[in-house]
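1. Below is the sequence, then the predicted model.
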Amino acid sequence: MSTLAINGGKPVRDTYLAYGRQSIDDNDIQAVVDVLKGDFLTTGPKVAEFENNIAAYVGAKHAVAVSNGTAALHMACFAAGIKNGDEVIVAPLTFAASANCVLYCGGTPVFADIDERTYNLDPNKIEDKITDGTRAIIPVDFTGQSVDMDKIRAIADKHKLTIIEDGAHALGSEYKEKKVGNIAELTEFSFHPVKPITTGEGGIVITNDDRLYERMLLFRTHGITRDEKLMTHSEGPWYYEQLDLGYNYRITDIQCALGSSQMQKLDKFIARRRQIVKAYNEAFKGIDEVITPFEPDYSNSGWHIYVIRLKLDKLKVSRKEVFEALRAENIGVNVHYLPVYLHPYYKKLGYQEGLCPNAESVYQSIITLPLFPGMEKQDVDDVVAAVKKVIEYYKI
């Protein structure tokens, strides 16, 4: 048995392999340079071009791009009319922004538990959380796998709730052969560097609803408009009015030029991600101590991240020791995510452990392995070798 690097042995890799990273080529760089040499750096023609590219890709009517994914979720909650006293049902196994956006609008996040197989919001756990104050549901497409949208749609329609789909992981993913992004009333995507495509930082909200679209346009620009149809009156071509309390969430032409260039490669990126996931699944299926991702028939994931679950009852150690051992082998593992309500800030708001038992149990045993389009075959082989090495050492 090989000595683990954490115990003084030779690491599987000589260099560190991150869990995710951007894939930038010369065309991306040139697209940004062209903007830098042009007339517009902030809000200009590249913003609309990027929005149109995303909307067309997912088959939706409108897209509103903003400065980051969190701003996009905030904007979606505003457009949906979330206000003081409103409750919004949220998945717990996600980044804090999925719930913070509700707090930004004065609402209350209500956490419903996850399905232990998919790690997504369990539709069967939603209805018990609905009260007279419930206004929306924020399901999260965790790892890129679509939530069971038909079941969530039926619940939302029954109770007259808005669905705000957090698709931060899911650009390019599909639900029943239909692109994520044109099913919910509002769908958010993120363009952080580890996401399916990047604009550096950036986010977008997709909708087919004209009213929601107009509200989002106002929201990202201070609540200000120059549209004479919306203003109380006009004093001339210079004139504008603030109609609501919006924010400066604008995205730049620089970012959107990069985003449009990245969109040309999205399908290639996703194909590579799926290849890597297939290789991982094949390599790990004989390891009894590891649970590989489950994908339901209705989902065709773009695989933003690859999460394994450890069978801790078959190991001598906790997740922490396995994590540290893999890091010592120069494999940049991560964990996604601490259930939101277990963060100290949420505990101060009154949320307590035990709220979502499935999410808490899953969190204790999951590890995210490296996955990004730029990974070479040797990188994938190194990850597999490191996992096998560490599990073999720690198994009972």
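-> Yep, it's here. In this text, all values refer to a predicted model and were calculated from it rather than measured experimentally.
2. contacts, neighbours, all on C-alpha from now
-> OK.
3. buried residues in the host helix or strand of residue 389?
-> In this structure, residue 389 sits in helix 377-394 according to DSSP states H and E. Neighbour-count burial for helix 377-394, counted by 16 or more other Cα atoms under 10 Å, picks out 379-380, 382-387, 389-391, 393-394.
4. List the residues that contact the residue nearest to the spatial centre of the chain.
-> Nearest to the mean C-alpha position of the chain, by Cα atoms, centre = their mean, lies residue 168 at 2.4 Å. Contacts for residue 168 (Cα atoms under 8 Å, 6 or more residues apart in numbering) come out as 69, 140, 141, 144, 188, 189, 190, 191, 195.
5. That one in helix, strand or coil?
-> coil (DSSP: H, G, I helix; E, B strand; the rest coil).
6. just checking, what packs against the helix or strand hosting residue 320?
-> According to DSSP H and E, residue 320 maps onto helix 319-328. Applying 3 or more Cα pairs under 8 Å, 6 or more residues apart in numbering; DSSP states H and E, we find helix 319-328 packed against strand 366-369, helix 377-394.
7. Quick one: closest of the ones you listed to residue 251.
-> Between residue 251 and the helices and strands packed on helix 319-328, the tightest spacing by Cα to Cα is seen for strand 366-369, at 29.8 Å.
8. quick one: the closest one to chain centroid distance?
-> Taking Cα atoms, centre = their mean, to the nearest Å, one finds the center of strand 366-369 at 16 Å from the center of the full chain.
9. Which strands and helices lie in contact with it?
-> strand 306-310, helix 319-328.
10. Centre of the chain to the first one, how far?
-> I take that to be strand 306-310. With Cα atoms, centre = their mean, you get 17 Å for strand 306-310.
11. on contacts alone, who are the packing partners of that strand?
-> strand 290-291, strand 366-369.
12. which residues are contacting the longest one?
-> By Cα under 8 Å, 6+ apart, the surrounding residues in contact with strand 366-369 are 19, 305-310, 319, 323, 331-336, 383.
13. Pick the one among these closest to residue 275.
-> Nearest member of those to residue 275, counting by Cα to Cα, is residue 306, at 11.9 Å.
14. circling back: with the contacts of strand 366-369 in mind, which one is nearest to residue 175?
-> When the contacts of strand 366-369 are compared against residue 175 (criterion: Cα to Cα), the nearest one is residue 305, at 17.5 Å.
15. another structure for you, compare them:
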Amino acid sequence: MSSLPIPYGRQSIGVADIQAVVDVLKSDWLTQGPTGERFERTVADYCGAAHAVAVNSATSALHIACLAAGLGPGDILWTSPNTFVASANCGLYCGASVDFVDIDPRTYNMSVERLEEKLACASRQGLLPKVVIPVHFAGQSCDMKAIARLAERYGFTVIEDASHAIGGRYKNEPVGNCRHSAMTVFSFHPVKIITTGEGGMVLTNSSELHENLVRLRSHGITRDPALMTGESHGPWYYEQIELGFNYRMTDIQAALGVSQMARLSEFVERRDHLAKRYDAALIDLPLTCPWQHPDTYSAFHLYVIRLDLGRIGKSHREVFEGLRSQGILVNLHYIPVHIQPYYRALGFTGGDFPEAERYYRDAITLPLYAGLSEADQTRVIETLRSVVGK
């Protein structure tokens, strides 16, 4: 059995992926060419969405999705505290204020019950959010049908942060079809399900939102005469009609994405298989394995356990460092956003979202990726068993 360190996640790059990138490098288009559009169409078709806009990161995707939704100064965005900071920062980029909704104790996603309670209170105070971003933590979809019903009642826009969840399903339909949201965001960072190196994408069924997203991705520039304010001066003419950004994805990245999409189902099936092996092997240990809602099929970006520290007789840190000292490079997803120093300075404090804080005190992310061998997974399991003393 190998003694090399086992990371919590890593990319799977094959010969076809390398050739796809080489082919683009030999072509006439390195960026803003046909491969980018092909990648968008491939993902949109897989998910069953009408439109897709590829960008240079999921953070950029969240930013322009919020802008396309009209989020701005004086508005409010709500998201989950159990996420990477980008899910909240995107609201601040737009000049809006940010708040959080505590998580469900079993799925670790945004709690629909807490969301409904908070909306009722915010409605009485006249402080309803303009945008709510549910985060499909670890690859498992939030209860989007329930969230969509609340969006209709209270008038907010839903943007799904599905950075963990491409290839996952909700009510037997692909995550990303935007059936219950205005937009869905994916990430293609190397530790995600598929990768473009860095990269992200926004999916939508709205032609108007799609047009806005395309402009915002590229400086707010248009060549559409119907949107221009002045007379065209010739075929070279364009106008900047709003403040946009350079968030474009290169064709080099998109080529890798198209190639990776051919193996998406294989990647997710492998992750599911490995997750089930963990479930079976860890059943007798003093910990909780991830619970899956029957309405969902997780893409299993992450496999997170909760430690029963009282039964283990060790601290969270001792278990974490014990695993790392033996080459099992576990991680922790996530430190609740509201207790980060920047957000504490905005007025948040410990105790604001107790379920997310309880989760943080005993969660550990185990290695899980498509290329993880069963032998290496067995090493993870045996090491975990020795560290927790069972």
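-> Received the coordinates, thanks. Since this is a predicted model, take the numbers as computed values, not measurements.
16. With both chains overlaid, what TM-score comes out?
-> The TM-score (TM-score structural alignment, normalised by the length of the second structure) is 0.96; 381 aligned residues with a Cα RMSD of 1.0 Å.
17. hmm, back to that, can you lay out the contacts of residue 168 of the first structure as CSV showing neighbour count and distance to residue 134 of the first structure?
-> Output for the contacts of residue 168 of the first structure, formatted as CSV (neighbours: other Cα atoms under 10 Å; distance: Cα to Cα, whole Å):
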residue, neighbour count, distance to residue 134 of the first structure
69, 25, 24
140, 29, 18
141, 28, 21
144, 26, 26
188, 32, 20
189, 29, 24
190, 31, 26
191, 24, 29
195, 23, 31
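18. Just those: which are in helices?
-> Mapping the contacts of residue 168 of the first structure onto helices (DSSP state H) picks out residue 69.
19. Just the contacts of residue 168 of the first structure: which are in strands?
-> Of the positions in the contacts of residue 168 of the first structure, 188, 189, 190 sit in strands, assigned by DSSP state E.
20. looking at it, the last one is touching residue 206, isn't it?
-> No - counting by Cα atoms under 8 Å, residue 206 is not a contact partner of residue 190 of the first structure; they are 11.6 Å apart.
21. just curious, which of the contacts of strand 366-369 of the first structure is nearest to residue 277 of the first structure?
-> Closest approach to residue 277 of the first structure among these (Cα to Cα): residue 306, at 7.1 Å.
22. per the alignment, that closest one corresponds to what in the second structure?
-> In the second structure, the residue matched to residue 306 of the first structure (TM-score structural alignment) is residue 303.
23. Repeat that for residue 291 of the first structure.
-> Counting by TM-score structural alignment, residue 291 of the first structure lines up with residue 288 in the second structure.
24. ok, its match - contacts?
-> By Cα under 8 Å, 6+ apart, the contact list for residue 288 of the second structure reads 305, 306, 307, 308.
25. let's see it at 7 Å
-> Shown in contact with residue 288 of the second structure (Cα atoms under 7 Å, 6 or more residues apart in numbering): 305, 306, 307.
26. Residue 348 of the second structure now?
-> Here residue 348 of the second structure is in contact with 338, 339 (Cα under 7 Å, 6+ apart).
27. Map it onto the first structure.
-> Alignment note (TM-score structural alignment): residue 348 of the second structure maps to residue 351 of the first structure.
28. Compute the distance between its match and residue 363 of the first structure, please.
-> From residue 351 of the first structure across to residue 363 of the first structure, the span is 17 Å (Cα to Cα, to the nearest Å).
29. and what of residue 233 of the first structure?
-> 55 Å.
30. Please tell me I have it right and residue 371 of the second structure contacts residue 12.
-> Yes - between residue 371 of the second structure and residue 12 there is a contact at 6.3 Å, judged by Cα atoms under 7 Å.
31. Those two: which is more packed in?
-> Neighbours per residue (other Cα atoms under 10 Å) separate residue 371 of the second structure from residue 12, with residue 12 holding more: 18 against 15.
32. Just give me the neighbour total for residue 128 of the first structure.
-> Neighbour tally, residue 128 of the first structure, other Cα under 10 Å: 8.
33. And the helices in the second structure?
-> Applying DSSP H to the second structure gives helices spanning 15-25, 34-47, 58-68, 86-93, 112-125, 144-154, 207-217, 251-261, 264-281, 309-312, 316-325, 341-344, 354-362, 374-388.
34. Redo the ones you listed as CSV? Include distance to residue 3 of the second structure.
-> Shown next, in CSV, are the helices of the second structure (distance: least, Cα to Cα, whole Å):
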stretch, distance to residue 3 of the second structure
helix 15-25, 26
helix 34-47, 38
helix 58-68, 34
helix 86-93, 35
helix 112-125, 44
helix 144-154, 42
helix 207-217, 45
helix 251-261, 29
helix 264-281, 20
helix 309-312, 25
helix 316-325, 12
helix 341-344, 37
helix 354-362, 27
helix 374-388, 9
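35. which residue in the first structure lines up with residue 332 of the second structure?
-> Under TM-score structural alignment, residue 332 of the second structure pairs with residue 335 in the first structure.
36. Its match: what's it in contact with?
-> By Cα under 7 Å, 6+ apart, the contact list for residue 335 of the first structure reads 366, 367, 368.
37. Can you tell me the closest non-neighbouring residue to the last one?
-> Using Cα to Cα, 6 or more residues apart in numbering and skipping the chain neighbours, the partner closest in space to residue 368 of the first structure is residue 307 (4.4 Å).
38. Likewise for the second one?
-> With Cα to Cα, 6+ apart as the measure, residue 335 is the residue that lies nearest to residue 367 of the first structure, at 5.0 Å, once sequence neighbours are left out.
39. I'd like to know how far the one you found sits from residue 37 of the first structure.
-> On the measure of Cα to Cα, residue 335 of the first structure and residue 37 of the first structure end up 41 Å apart.
40. Same check on residue 116 of the first structure?
-> For residue 116 of the first structure relative to residue 37 of the first structure (Cα to Cα), the value is 51 Å.
41. What of residue 338 of the first structure?
-> Counting by Cα to Cα - residue 338 of the first structure and residue 37 of the first structure are separated by 43 Å.
42. can you pull the contacts of the aligned partner of residue 154 of the second structure in the first structure?
-> By TM-score structural alignment, residue 154 of the second structure lines up with residue 159 in the first structure. Listed by Cα under 7 Å, 6+ apart, residue 159 of the first structure has no contact partners.
43. re the thing from before, okay, and the common contacts of residue 190 and residue 206 of the first structure?
-> Joint contacts of residue 190 of the first structure and residue 206 (Cα under 7 Å, 6+ apart) do not exist.
44. Tell me the residue in the first structure aligned with residue 62 of the second structure.
-> Residue pairing (TM-score structural alignment): residue 62 of the second structure is matched to residue 73 of the first structure.
45. Check the gap between the nearest residue to its match once chain neighbours are set aside and residue 78 of the first structure for me.
-> Excluding the flanking residues, the one nearest residue 73 of the first structure by Cα to Cα, 6+ apart is residue 101, at 5.8 Å. Between residue 101 of the first structure and residue 78 of the first structure the distance is 9 Å, computed by Cα to Cα.
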